[in-house]
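>>> sharing a model prediction with you, sequence too.
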Amino acid sequence: MLELRCEAVRWVDGEPFPGIVEVRFIDAAGQSWSLIDKCAIFAQFGELTPDSDYPVEVTVACVVQGDTEATAGDGVVTVSTSPHGVTTLDGREEFTVRWDQLIR
């Protein structure tokens, strides 16, 4: 599964356990997006706490949407953050990002 590079920018709340964080990334068009979800989705080893020194580099699992061969030459790809149900506050889960923002 691919991972999209992001930054955890703040601790939102301690409930539900283990806590909620806000994560941001910038898409291929330069637009900033915010994802808010459980800290364990973005960092599996407990590196995000209320006392962390934000921003912290993290990732979110994603899957490529559409024809990767067609987009590979442009250096961009559309991904979905659906593997863990992560969306923006308005429910968006598909984003066009640069290939170099992804970790394979």
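Sure thing, it's come through.

>>> hey, let's count contacts and neighbours off CA atoms from now on
Noted.

>>> tell me, how many residues neighbour residue 56?
Around residue 56 there are 16 other residues, counting by other CA atoms under 10 Å.

>>> just checking, it touches residue 7?
Yes - taking CA atoms under 8 Å as the definition, residue 56 is a contact partner of residue 7 at 5.4 Å.

>>> measure the residue positioned nearest the centre of the chain to residue 86 for me?
Residue closest to the mean C-alpha point of the chain, counted by CA atoms, centre = their mean, is residue 60 at 3.9 Å. In this view, residue 60 and residue 86 are 8 Å apart by CA to CA, to the nearest Å.

>>> just residue 4 next, same as before
12 Å.

>>> cool, and residue 43?
Counting by CA to CA, the gap from residue 43 to residue 86 is 14 Å.

>>> adding another structure so you can compare the two:
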Amino acid sequence: MAFLRCEVVRWVDDEPQPGLVEARFTDAHQREWAFIDKCPVFTGDNLTSDSLYPVVVGVLCDVLTTDGTGNTVTISVARWGLESLEGDIEFEVRADQLTTS
């Protein structure tokens, strides 16, 4: 399994339970993307409205392709039904943005 490193930047709302957070990351082309979803979608220790943000988290993703150098990969976050605020589910990111835990 691979995880995309992101930062949860804020608590959005208490409803629906267990609460919504906003996570952001910057792709390989320096474009910033944001997700808003339930906090369990993102790895991280017990995110709450009182947590000190930003918090580094991971998002479960599938690696679809890698470039010839292994520096850039295309990922999908569809496994959790997650999508960016713009509706995108596939992103080109730097390989060093991924972790296995």
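Yep, that arrived. Just so it is clear, the model here is predicted, and its values are computed rather than measured.

>>> which positions in the helix or strand containing the residue nearest to the centre of structure 1 come out as buried?
Using DSSP states H and E, residue 60 of structure 1 sits within strand 56-65. By 16 or more other CA atoms under 10 Å, the buried positions in strand 56-65 of structure 1 come out as 56, 58-64.

>>> format those residues as a markdown table; extra columns: distance to residue 99 of structure 1.
What follows is the buried residues of strand 56-65 of structure 1, written out as a markdown table (distance: CA to CA, whole Å):
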| residue | distance to residue 99 of structure 1 |
| --- | --- |
| 56 | 21 |
| 58 | 17 |
| 59 | 14 |
| 60 | 14 |
| 61 | 14 |
| 62 | 12 |
| 63 | 12 |
| 64 | 10 |
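
>>> helix, strand, or coil at the most far-flung residue of structure 2 relative to its centre?
In structure 2, the greatest distance from the average C-alpha position (CA atoms, centre = their mean) is reached by residue 68, at 24.2 Å. Assigned with DSSP: H, G, I helix; E, B strand; the rest coil, residue 68 of structure 2 falls in the coil class.

>>> hang on, residue 82 of structure 2 packs against residue 76?
No - at 9.1 Å, residue 82 of structure 2 does not count as touching residue 76 under the criterion of CA under 8 Å.
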